[in-house]
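Novice: sequence and predicted model, in that order:
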Amino acid sequence: MTPRPKAAWSRYRNSIGDRSGMFGALARAWAPERALYPGSYVDLSPSTVIPAVTYVDTDRRAEAFFGDVDLVRAELHGRTVPGAGTEVEFLAADYTTALAVPDQGFDLLISLYAGPVWENCRRYLKPGGLLIANASHGDASLAALDPTLRLEAAVTHRGETYLLDTDRLDRYLVPKNPDGNRPELIRAAGRGVGYTRPAFAYVFAYAPAGNPGAAPPTGG
């Protein structure tokens, strides 16, 4: 029997598209140095523009991919900007349990199609850091209701071209059904609420009590 090919980012891109452009736009605006990506599977795109990324997943295929250092290096070859991809770490772990990473150790937390990342991993984000989340599993919808988070940009895209919309942000995160826009209902449903003007993802700045200021965007 021919063995199944090892999971790889190059093949995964064929199904989800290349998100490098999204992280490139984010990096040009805020220049994060360290990112945490729970539920990453083998999506290596953040490492094309961010120096240090810690990926987290329970999938054994992801563990095998990131464990093959030569394969990861080959997948990033020719696709990184200067200084990016210098630290690629992987944790075979469930992000809903305590992770072996420092509290407030990251300036970017990534939540894409992975469930309640924000509520389980907020402790790892520095005050003034960024959360990028989509509404698929409800994370962006929960983030929108969190008073410690401030919407900084909406991510729109056409194909693999991503843009950060920082104008008139009050147009975004407006629920079609306000009655359903409650945390307990979002958690129970496991999906985001419908918005009158949806976006692919949303970028929030984290400003917990006692740390009210977060750096404003520098581009977009």
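Specialist: Ah, there it is.
Novice: CA atoms for contacts and neighbours, from now on please.
Specialist: Will do.
Novice: neighbours of residue 95, how many?
Specialist: The local packing of residue 95 (other C-alpha atoms under 10 Å) involves 20 other residues.
Novice: where do the helices sit along the protein?
Specialist: 9-16, 20-30, 60-67, 69-76, 117-121, 139-144, 183-189 (DSSP state H).
Novice: reformat these as TSV; add distance to residue 43 and mean neighbour count.
Specialist: Below are these laid out as TSV (distance: least, C-alpha to C-alpha, whole Å; neighbours: other C-alpha atoms under 10 Å):
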stretch	distance to residue 43	mean neighbour count
helix 9-16	6	13
helix 20-30	10	20
helix 60-67	9	18
helix 69-76	11	14
helix 117-121	16	19
helix 139-144	19	25
helix 183-189	25	14
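Novice: format those helices as JSON lines; extra columns: distance to residue 158.
Specialist: What follows is the helices of the chain, written out as JSON lines (distance: least, C-alpha to C-alpha, whole Å):
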{"stretch": "helix 9-16", "distance to residue 158": "13"}
{"stretch": "helix 20-30", "distance to residue 158": "11"}
{"stretch": "helix 60-67", "distance to residue 158": "27"}
{"stretch": "helix 69-76", "distance to residue 158": "23"}
{"stretch": "helix 117-121", "distance to residue 158": "25"}
{"stretch": "helix 139-144", "distance to residue 158": "20"}
{"stretch": "helix 183-189", "distance to residue 158": "27"}
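Novice: structure B:
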Amino acid sequence: MPLPKLYKKHHVDKEHTSIGLFEALDKKYTIKKVFYPGSHVHITPSLIFREVIYADSFKGTDKFFKDKETAAFIEQNRKYTAPPVFRFYQQDYNTPFEELGKEFDLVISQYAGFVGQAVKAYLKKGGLLVCNNSHGDASMASLDPDFELVAVYRRYADNKFSISEKNLEDYLIPKQGALPSREQLLKTMRGIAYTKSPSGYIFKKINE
């Protein structure tokens, strides 16, 4: 089965599938249901996690998810035994997802803005937000009393990531000046410059 063309172009050819991240998450945590807003065509999570809900407003992305080639690729390359379950919403993640409840163990935020803030209502208490700081989502989560930093991750290669829960007090320390407000982050969409920066962060939702 050939690779879906857009997935190959945007992720495989760029060695940016992040397969190692999802494998590391699966090994360390109990994750059954995943929500990936701003996913575009990044279907790697479905190779590791059986049930994934995707959402993106990028024009035509629904066509990719409806393509039989996409479903066949996931079916043939999944790392679990049960049939895969995935669904795609062609919509901005800032608009309500009427069909979804507080049901997810993991929300993925990768280079798509303030995903964690927009969809945290769908994350279970104790559920995880996995994000980077490219557009400030990790910075925003660090200011949010509903989230607690529980781990960081590092990328060594596309298929090799590590997760660490040690010395978390060393992270999220601004290089200079006072912490910006939530409003400032929303305006600039730039993450806080920290003294120590891993590849990404894992926050746990601690409030309902």
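Specialist: Great, that's in hand. Computed from a predicted model, the values in this text were never measured in an experiment.
Novice: TM-score of the superposition?
Specialist: Once the chains are laid over each other, their TM-score by TM-score structural alignment, normalised by the length of structure 2 reads 0.90; 203 aligned residues with a C-alpha RMSD of 1.8 Å.
Novice: nearest to residue 103 of structure 1, of the helices of structure 1?
Specialist: Residue 103 of structure 1 lies closest, by C-alpha to C-alpha, to one member of those: helix 117-121, at 9.2 Å.
Novice: counterpart of that closest one in structure 2, which residues?
Specialist: The aligned range for helix 117-121 of structure 1 in structure 2 is 115-119, by TM-score structural alignment.
Novice: average offset between the matching stretch and structure 1?
Specialist: Taken over the aligned residues, the distance from stretch 115-119 of structure 2 to structure 1 averages 1.2 Å (mean C-alpha distance after the TM-score superposition for structure 1).
Novice: now for the longest strand along structure 2, which elements pack on it?
Specialist: Ranked by residue count and defined by DSSP state E, the top strand of structure 2 is strand 147-157. Judged by 3 or more C-alpha pairs under 8 Å, 6 or more residues apart in numbering; DSSP states H and E, the packing partners of strand 147-157 of structure 2 are helix 19-28, helix 137-142, strand 160-164, strand 200-205.
Novice: for it, buried residues please.
Specialist: Across strand 147-157 of structure 2, burial judged by 16 or more other C-alpha atoms under 10 Å covers 147-155.
Novice: so where is it in structure 1?
Specialist: Using TM-score structural alignment, strand 147-157 of structure 2 pairs with 149-159 in structure 1.
Novice: which position in structure 1 pairs with residue 70 of structure 2?
Specialist: Alignment note (TM-score structural alignment): residue 70 of structure 2 maps to residue 72 of structure 1.
Novice: how near is residue 160 of structure 1 to residue 20 of structure 1?
Specialist: 8 Å (C-alpha to C-alpha, to the nearest Å).
Novice: and if you look at residue 183 of structure 1?
Specialist: From residue 183 of structure 1 across to residue 20 of structure 1, the span is 31 Å (C-alpha to C-alpha).
Novice: for the spatially most central residue of structure 1, which residues are in contact?
Specialist: For structure 1, residue 110 is the residue whose C-alpha lies nearest the centre (C-alpha atoms, centre = their mean; 2.0 Å). Applying C-alpha atoms under 8 Å, 6 or more residues apart in numbering, we find residue 110 of structure 1 in contact with 35-38, 131-133.
Novice: tell me which of the residues you listed is nearest to residue 96 of structure 1?
Specialist: residue 38 (9.4 Å).
Novice: could you dump the buried residues of strand 147-157 of structure 2 to CSV with distance to residue 7 of structure 2?
Specialist: Below are these laid out as CSV (distance: C-alpha to C-alpha, whole Å):
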residue, distance to residue 7 of structure 2
147, 31
148, 32
149, 31
150, 31
151, 28
152, 26
153, 23
154, 23
155, 20
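Novice: nearest to residue 47 of structure 2 among these?
Specialist: residue 155 (18.6 Å).
Novice: grab the nearest non-local neighbour of the closest one.
Specialist: Distances taken as C-alpha to C-alpha, 6 or more residues apart in numbering put residue 161 closest to residue 155 of structure 2, at 4.6 Å, once the chain neighbours are dropped.
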